[in-house]
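> Mind looking at a prediction? Sequence and model below.
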Amino acid sequence: MGGDQSRIRRFPGIAHEFIEVAGRPLPTLTTRPFRIVIERDGKEEPMRPPDGKPPYRVPSMAEVAALPWNGFSVASTFSGCGGSSLGYRMAGFRVLWASEFIEAARNTYRANASPYTIVDPRDIRQVKASDILDAIGMKPGELDLFDGSPPCASFSTSGKREAGWGRVKKYSDTEQRTDDLFFEYARLIQGLRPKTFVAENVSGLVKGTAKGYFLEILQTLKRGYRVEAKLLDAQWLGVPQARQRLIFVGVREDLCFSPAFPKPLPFRYTVRDAIPWICGIGGIRESGFSGERMVSSNSPCPTIMAGGGNGMNTSQFGVEAETDISRFAIGEEWDKLKPGEQSDRFFQLVKPPLDGPCPTITASGGSGSIAGVVHPTEKRKFTIPELRRICGFPDDFVLTGTYQQQWERLGRAVPPVMMMHIAGAVRDGVLRRLPRGA
């Protein structure tokens, strides 16, 4: 790189070769990450942030696949693109069976699923507990954990939610009734008799008139189970995004254990932590579990971002002209917004703060409208690679479909890192404490 036009210089205390090009043409910039470590007393040690907060990173799909099995198995319903399932896998679980009715979401799920995971495309109303048990070769009571994220749009506090209750209406790429699906999930619990279950929904389920639904759902889930429900926020569980979710955890009565939940972390990750190249200073991320740090190019463009050298075809990310919101003539309003501020005049346009968690990414944020969260320093929406990081997904997690469909998948998903902490709490607080053979 640069031939005899450049010379190598070493800086004291840093085990990295810098190339001096003063007065010479700049050498070719590559997307291949390189390694930076600190050298002390002849030994290399990883760089650490000054505040002691671990660097933000999400394990790659290959790293997740290489994790040892913790001995426990999961069946998942309303699995979407696989956010929850990936979180269980990060915690060492095996996801044996998953159900997803929406074709676009199912395509993404299959693109990232373990080879042994059975993906069922049917409407959950057509699925019987015996179907699941036959597919995974188990009997009632043997499954360790039953997961479910029934569609939550019916209980979202945005819009006139009550008007849609009891009706068939548009949901993602289909039309269906969604406010009764929690009871379908409860029906399957009664047939499967899993040792534990984890269900997820929006915080709106415990707000306003939806509280009646919440109480009815809670009573239904408590048939034979000790159940607790808590509002958890992804920003306190390792995700650089403020995202509240209502989490139900149930433990079968005969096991005599109470539900377990994760404790909040003592720190939060920020937008700058997730996409550090955002200010043009060279993005940094760790590589592998060895503690090494990696440096990428300083542009958020997906063709030169961290992980861009992994051989993936960047055209699959769907980063099209749609990512540029300047064409919606809101440049002046974007300029007026301060970081973390929301514009009521322009459909609640939100500019995230750089040094705080990103506001909630919604499923509709990738549409052609100018509503929702936008890039904090450029007049555009986030690219999909940027969004992956903000939503706690691996850089190499495959997303299929258009830009809008990919955004929707991420906006609907439980952040995998968040679910990893929830799954870990159930694993350590309940499943590992059970007598062998229970």
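Arrived safely, thanks for sending.
> From here on, just use CA atoms for contacts and neighbour counts.
OK.
> helix/strand/coil for residue 235?
helix (DSSP: H, G, I helix; E, B strand; the rest coil).
> One more to weigh against that first structure:
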Amino acid sequence: MAYPDRLAAAWQAHLAPRTPDAPTVVSTFAGCGGSSLGYSMAGFDERLAVEWNEKQAASFVANFPDVPLHLGDIADLTDENALRLARVAPGELDVLDGSPPCQGFSLAGSRQFEDGRNQLFLEYVRLLRAFAPKAFVMENVRGMVIGKMRLIFAEIIRELKATGYQVSARVLVAGYYGVPQMRPRMIIIGIRNDLAAAGITPSHPVPFAIAPTVREAWHGIENTADEIDVAKFATTRLVDRLLYRMKPGEYGDRYHPNKQLYGLYRLDPDRPSPTLLRNGGAGGACEACHPSEHRRITIAEAKRLGSFPDPFVLRGSFPERWAAIGNCVPPLFMRAIAAHVRSLLAHTEEPHAATA
């Protein structure tokens, strides 16, 4: 099945009614809903989402109008209110999902050990204790296990285990799960101790795909004239001049030693995309540029590379919509993880790659 057709089929799975025995999930740090979409594609019933950014929350509500949303600081959501909104008692929830903000860990940032954003995982752990779900999934950047940040990573793992879970952590690459983007992410999966004692071991989905190319991802795509104009406007004069020299698959720093242009890249149509960064829509920087046209890619093109189906709604300005894609776990990637965790909890074999 061609990539656009697989995306369309996954979108229909998201729209399908939930079965009475559908597994349940609560999503923290939900953003525009990339992880939520992956769980929905895998048949989960989302009971609650938590997001503080109003623009990202507007996108979430547009795509998940029936999911209760706590809009605000996660620290302001009490344990009692979280359980009430999700309509579950402690121990009933199947999966608690969360991607705490990663700027403090990210290789693209300064990676300050004392960065306060590195402590937001404690709020996730607080809700983990409150819900006591059968399993949890925690996602972050691979920078967590590089250099001195490994000390924080070790603290995270110790805290998660102390909460009552067997834990497995691994860096996975989205491209090997059907996404046309070679995005590496740290995926931490936990299984509650009582279930682990019964023989359910936390593990990760086995890679099953060769990443689709940019050409395959964009097959049949429809860009509006306005979106193309916005994409052209988002480039600076310097970037525009560099694009006239850059060939597909080349980075801009080959032609200009400006560190601010690190990541400026003309996509190769016959390869998957590199990681789309959240800040690519701000300040004129454009890490992902069209293979042949002298412009950055449109939001429609970025959605395809991020495995967001065409009907998925993104609200806000060009930079805000771009940041939504760059911040999210690609939905097809999360669908593979969600389907794997669902199979663990159901005591069944993991679905074959062709149906995952």
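Perfect, I can see it now. Quick caveat: nothing in here was measured; it's all calculated off a predicted structure.
> Quick check: closest non-adjacent residue to residue 95 of structure 1.
With CA to CA, 6 or more residues apart in numbering as the criterion, residue 95 of structure 1 has its nearest non-adjacent residue at 4.6 Å, and that residue is residue 74.
> Please apply the same query to residue 234 of structure 1.
The spatially closest residue to residue 234 of structure 1, leaving aside those adjacent along the chain, is residue 243, at 5.1 Å (CA to CA, 6+ apart).
> okay but the one you found is in contact with residue 237, surely?
No. Assessed by CA atoms under 8 Å, residue 243 of structure 1 is found out of contact with residue 237, at 10.1 Å.
> Alignment lookup: residue 268 of structure 1 to structure 2.
Matched by TM-score structural alignment, residue 268 of structure 1 corresponds to residue 211 in structure 2.
> Same check on residue 213 of structure 1?
Using TM-score structural alignment as the criterion, residue 213 of structure 1 maps onto residue 152 of structure 2.
> same question, residue 255 of structure 1
Using TM-score structural alignment to pair residues, one finds that residue 255 of structure 1 aligns to residue 195 in structure 2.
> Isn't its match up against residue 134?
Yes. Counting by CA under 8 Å, residue 195 of structure 2 touches residue 134, with 7.4 Å between them.
> picking that back up, ok, the match of residue 268 of structure 1 - how many residues close by?
Each residue near residue 211 of structure 2 was counted by other CA atoms under 10 Å, and the total is 22.
> what does residue 172 of structure 2 give?
Other residues within reach of residue 172 of structure 2, judged by other CA under 10 Å, total 20.
> Could you do residue 181 of structure 2 as well?
Residue 181 of structure 2 is flanked by 27 other residues according to other CA under 10 Å.
> again, but for residue 81 of structure 2
By the measure other CA under 10 Å, the count of residues near residue 81 of structure 2 is 12.
> cool, the one 3 residues further on as well?
The burial metric for residue 84 of structure 2, expressed as a neighbour count using other CA under 10 Å, is 12.
> Distance of it relative to residue 77 of structure 2?
Applying CA to CA, to the nearest Å, one obtains 11 Å for the distance of residue 84 of structure 2 from residue 77 of structure 2.
> Map residue 134 of structure 2 onto structure 1.
With TM-score structural alignment as the criterion, residue 134 of structure 2 lines up with residue 195 in structure 1.
> Who has more neighbours out of residue 195 and residue 134 of structure 2?
Regarding residue 195 of structure 2 and residue 134, a neighbour count based on other CA under 10 Å identifies residue 134 as having more, with 20 against 16.
> what about the alignment partner in structure 1 of residue 331 of structure 2, neighbour count?
Correspondence of residue 331 of structure 2 to structure 1, assessed by TM-score structural alignment: residue 416. Look at residue 416 of structure 1: counted by other CA under 10 Å, it has 27 neighbours.
> List the contacts of the alignment partner in structure 2 of the residue nearest to residue 234 of structure 1.
Matched by TM-score structural alignment, residue 243 of structure 1 corresponds to residue 183 in structure 2. Neighbouring residues of residue 183 of structure 2 by CA atoms under 8 Å, 6 or more residues apart in numbering: 173, 174, 175, 274, 275, 276.
> measure the fifth one to residue 13 of structure 2 for me?
Using CA to CA, residue 275 of structure 2 is found at 26 Å from residue 13 of structure 2.
> now the strands: where do they sit in the stretch 151-300 of structure 2?
With DSSP state E, counting those that start in this stretch applied, the stretch 151-300 of structure 2 shows strands at 165-173, 184-192, 265-266, 288-289, listed in chain order.
> What ranges does the stretch 1-150 of structure 2 have for its helices?
Secondary structure of the stretch 1-150 of structure 2 by DSSP state H, counting those that start in this stretch: the helices cover 3-15, 34-41, 54-63, 79-86, 121-131, 149-162.
> Tell me which of those lies nearest to residue 339 of structure 2.
Closest to residue 339 of structure 2 of the helices of the stretch 1-150 of structure 2, according to CA to CA: helix 34-41, at 7.8 Å.
> what sits against the residue mapped onto residue 345 of structure 2 from structure 1?
Residue 345 of structure 2 maps onto residue 430 in structure 1, with residues paired by TM-score structural alignment. Taking CA under 8 Å, 6+ apart, we find residue 430 of structure 1 in contact with 251, 257, 258, 259, 260.
> can you rerun that using 7 Å?
For residue 430 of structure 1, the set of contacting residues under the criterion of CA atoms under 7 Å, 6 or more residues apart in numbering consists of 257, 260.
> what about it, distance to residue 102 of structure 1?
According to CA to CA, residue 430 of structure 1 stands 32 Å off from residue 102 of structure 1.
> do residue 410 of structure 1 as well
Using CA to CA, one obtains 14 Å as the distance from residue 410 of structure 1 to residue 102 of structure 1.
> Comparing those two, which residue is more hemmed in?
Using other CA under 10 Å as the criterion, residue 410 of structure 1 and residue 102 rank with residue 410 on top: 27 against 19.
> gap between stretch 379-395 of structure 1 and the chain center?
The offset between the C-alpha centroid of stretch 379-395 of structure 1 and the centroid of the whole chain comes to 10 Å, using CA atoms, centre = their mean, to the nearest Å.
> can you tell me what part of structure 2 it aligns to?
Per TM-score structural alignment, the counterpart of stretch 379-395 of structure 1 in structure 2 is residues 294-310.
> my read is residue 341 of structure 2 is in a strand, agree?
No. If the criterion is three-state DSSP, then residue 341 of structure 2 is helix and not within a strand.
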